[in-house]
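[1] Following is a predicted model, sequence given first.
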Amino acid sequence: MELPSLKAERLYQKISTLVIALIKDGTFKQGQALPAERELAKQLGVGRSSVREALIALEIAGWVEIRTGTGVFVRQPDEVRIESALIDAEFSATDLLFARAVIEGEIAALAAKNGTEAQREDLARNIGMLEAQSVNNAAFLEEDKRFHLLISEMTGNAVLTEVMTVLWNKRYSPMFTHLETFYADEHIPVAMNADHRRIGEAILNRDARAAKNAMRAHLRNVHRRLFADAPDDVLPDNG
């Protein structure tokens, strides 16, 4: 007898699947506002960050509409674009930021030890270019990308640079970009550039431990911006 394969689901996927079932059985009716994130998290016994990711998945699929500052509303049945809400099933935004905190922390430490003088000069210039940006737009993202990739190049390890490129490109996933659209402040570069300055100064001072801790703190700050009430221990701490 051939048994059906079972598909592992992330918690946010299980939540979105449950919400779809409740929409289909009429518990949540079209045009109705879903309970607030905090209430959904309480009723389901899960964290708000998982609920937020579930709602983003449902928004991408067309099951709900997120109205910033108003709430999340059930869409008309003919607006559903994807029957399954298991959007971006390979990873969640929290998984991505966790992986980046683990890997980029070590990358920053190695960059502090191994970067050449020419690379240090490039990094100092890049920080200046970043600090000239105050709006979360394509120009800021391009300089932000250059910042993180340059640090990976400073390790002197081509594989780590390739890994960093893959991690960076995953931030363009539907899950991550929709989270930014609805929950990231337009002026987030101001706060992020304070982090970039601390990371850069630690690397330029050849302080590997401080560079690692500053990079991890930066990625925890990104997570806080996307998931305002998430606990601080979701991502790796300094060490």
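    Sure thing, it's come through. Values in this document were obtained by computation on a predicted structure and should not be read as measured data.
[2] From here on, just use CA atoms for contacts and neighbour counts.
    Fine.
[3] List the residues that contact the residue most central in space within the chain.
    Central residue of the chain (CA atoms, centre = their mean): Ala93, 4.1 Å from the mean position. Ala93 sits next to Glu53, Met175, Phe176 when contact means CA atoms under 8 Å, 6 or more residues apart in numbering.
[4] Please tell me how far it sits from Thr181.
    Taking CA to CA, to the nearest Å as the measure, Ala93 falls 13 Å from Thr181.
[5] Show me which positions of the longest helix anywhere in the chain end up buried.
    Longest helix in the chain, counting residues (DSSP state H): helix 93-114. For helix 93-114, the buried set under the neighbour-count rule, 16 or more other CA atoms under 10 Å, comprises 93-94, 97-114.
[6] again with stretch 60-69
    Buried residues in stretch 60-69, counted by 16+ other CA under 10 Å: Ile60, Ala61, Gly62, Trp63, Val64, Glu65, Ile66.
[7] among those residues, which are in strands?
    Residues of the buried residues of stretch 60-69 located in strands (DSSP state E): Val64, Glu65, Ile66.
[8] possible to save these as TSV with distance to Ser16?
    Converted to TSV, these look like this (distance: CA to CA, whole Å):
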residue	distance to Ser16
Val64	11
Glu65	14
Ile66	14
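[9] Closest one of the residues you listed to Val190?
    Val190 has its nearest neighbour among these in Ile66, at 25.8 Å by CA to CA.
[10] was I right about the closest one contacting Glu59?
    Yes - between Ile66 and Glu59 there is a contact under CA atoms under 8 Å: 6.6 Å.
[11] Run the chain-centre distance for stretch 151-158.
    23 Å (CA atoms, centre = their mean, to the nearest Å).
[12] How about stretch 164-172?
    Counting by CA atoms, centre = their mean, stretch 164-172 is centred 11 Å from the centre of its parent chain.
[13] and the comparison structure, right after this:
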Amino acid sequence: MNKELLHTKLVREIIALIASGTFSDGARLPAERQLCRQYNLSRGTVRQAFNDLEKLGVVKIRAGSGAYVQKISQKKLPTHLLPQNFENVSFSDIIYARKAIETAAITLACEKITDTHIQQLESLIKKMEQSKENLLNFFKYDMEFHQVILHASSNMPLITAFASIAEYHKYSQVFSSMHEEEVDFAIGYHKKMLTALKDRDIKNAAKAINKHLEHTEQAINNSDDEVISA
């Protein structure tokens, strides 16, 4: 992958985090050095991404201080960097699709999951627990958990479909205004999924993923401010 594609990918990732509420208006983005380590990018690539974000009006770079999120609404974010037809996709649409995809995937995973997959899921839950104060990392490990389950299903159409849904999910409001108790709820549901997968318990695995997603949707519907990671 060339340098241009790498910095464009980082621009999209940062816009997703702003759109989701992970970085609120006026928030300082992580330092260049931190982003270099986290995304395994060169300093020049990260700097180019910051410059592009400033040109787009997404951030304001302050010399010697860093890059700060501008006071813009999600609707004003550059549409050419958002998923296709994003403005026509509701959170309920995303949850409905995820239920269909992930219920099928976790059912297959109960039959095909390996010890390596189990170890990966256990490791990701530990990382989620250690990242309660760092939502950027928490969301990363959260989605990786679901991706492991998809790969454990060994069903390429489901894996591809989930990748598309995950892209929309990053830009949804589900990640904004998360509180510690909601993070704990999310971790609890992931532990239930892991237990069911270890037991090869299809019924409880499907129940856990559906309850998890239903709880997330209910939280969104109950309050614009109360949201839970999925």
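    Received the coordinates, thanks. This one's a predicted model, so the numbers in the text were calculated from it and none came from an experiment.
[14] Tell me how the two chains score on TM-score.
    The TM-score (TM-score structural alignment, normalised by the length of structure 2) is 0.57; 146 aligned residues with a CA RMSD of 2.5 Å.
[15] what stretch of structure 2 does the longest helix of structure 1 fall on?
    The counterpart of helix 93-114 of structure 1 in structure 2, using TM-score structural alignment, spans residues 91-112.
[16] Stretch 152-166 of structure 1 now?
    Taking TM-score structural alignment, stretch 152-166 of structure 1 hits residues 150-164 over in structure 2.
[17] Show me the contact partners of that stretch.
    98, 101-102, 105-110, 112-114, 117, 147.
[18] try stretch 201-218 of structure 2
    Against stretch 201-218 of structure 2 from outside (CA under 8 Å, 6+ apart): 91-92, 95, 98-99, 102-103, 106-107, 110, 174, 186, 189, 192-193, 196-197, 227-230.
[19] Next: stretch 51-59 of structure 1.
    By CA under 8 Å, 6+ apart, the list of residues contacting stretch 51-59 of structure 1 reads 12-13, 15-16, 37, 40-41, 64-66, 72, 85-88, 92-93, 175, 178-179, 227.
[20] The residue nearest to Ala61 of structure 1 when sequence neighbours are not counted: what secondary structure?
    The shortest distance from Ala61 of structure 1 to any non-neighbouring residue, by CA to CA, 6 or more residues apart in numbering, is to Ile82 (4.9 Å). State at Ile82 of structure 1, reduced to three classes by DSSP: H, G, I helix; E, B strand; the rest coil: coil.
[21] Quick check, Ile82 of structure 1 in contact with Val64.
    No - using CA under 8 Å, Ile82 of structure 1 is not in contact with Val64, being 11.5 Å away.
[22] in stretch 147-164 of structure 1, what's buried?
    Here stretch 147-164 of structure 1 shows 147-156, 160-161, 164 as buried, counting by 16+ other CA under 10 Å.
[23] That should have said stretch 206-219 of structure 2, apologies.
    Ala206, Ala208, Ile209, Asn210, His212, Leu213, Glu214, His215, Thr216, Glu217, Ala219.
[24] which residues in structure 1 does that stretch match up with?
    The aligned range for stretch 206-219 of structure 2 is 212-225, by TM-score structural alignment.
[25] average distance between that stretch and structure 2?
    Taken over the aligned residues, the distance from stretch 212-225 of structure 1 to structure 2 averages 0.9 Å (mean CA distance after the TM-score superposition for structure 1).
[26] And that stretch, how far out from the chain middle?
    The answer for stretch 212-225 of structure 1 is 11 Å, by CA atoms, centre = their mean.
[27] What of stretch 97-108 of structure 2?
    Centroid separation for stretch 97-108 of structure 2 versus its chain: 17 Å, with CA atoms, centre = their mean.
[28] Show residues contacting that stretch.
    149-150, 152-155, 158, 161-162, 165, 197, 202, 205-206, 209-210, 213.
[29] okay if I get the buried residues of stretch 206-219 of structure 2 as a markdown table plus secondary structure and distance to Ile15 of structure 2?
    Putting the buried residues of stretch 206-219 of structure 2 into a markdown table (DSSP: H, G, I helix; E, B strand; the rest coil; distance: CA to CA, whole Å) gives the following:
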| residue | secondary structure | distance to Ile15 of structure 2 |
| --- | --- | --- |
| Ala206 | helix | 32 |
| Ala208 | helix | 31 |
| Ile209 | helix | 28 |
| Asn210 | helix | 29 |
| His212 | helix | 26 |
| Leu213 | helix | 24 |
| Glu214 | helix | 27 |
| His215 | helix | 26 |
| Thr216 | helix | 22 |
| Glu217 | helix | 23 |
| Ala219 | helix | 24 |
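[30] which residue ranges form the strands in structure 2?
    59-62, 66-69.
[31] Which of these has the highest mean neighbour count?
    Of all the strands of structure 2, strand 66-69 carries the top mean neighbour count, a mean of 20, counting by mean count of other CA atoms under 10 Å.
[32] which residues in structure 1 does that strand align to?
    So strand 66-69 of structure 2 sits over no part of structure 1, by TM-score structural alignment.
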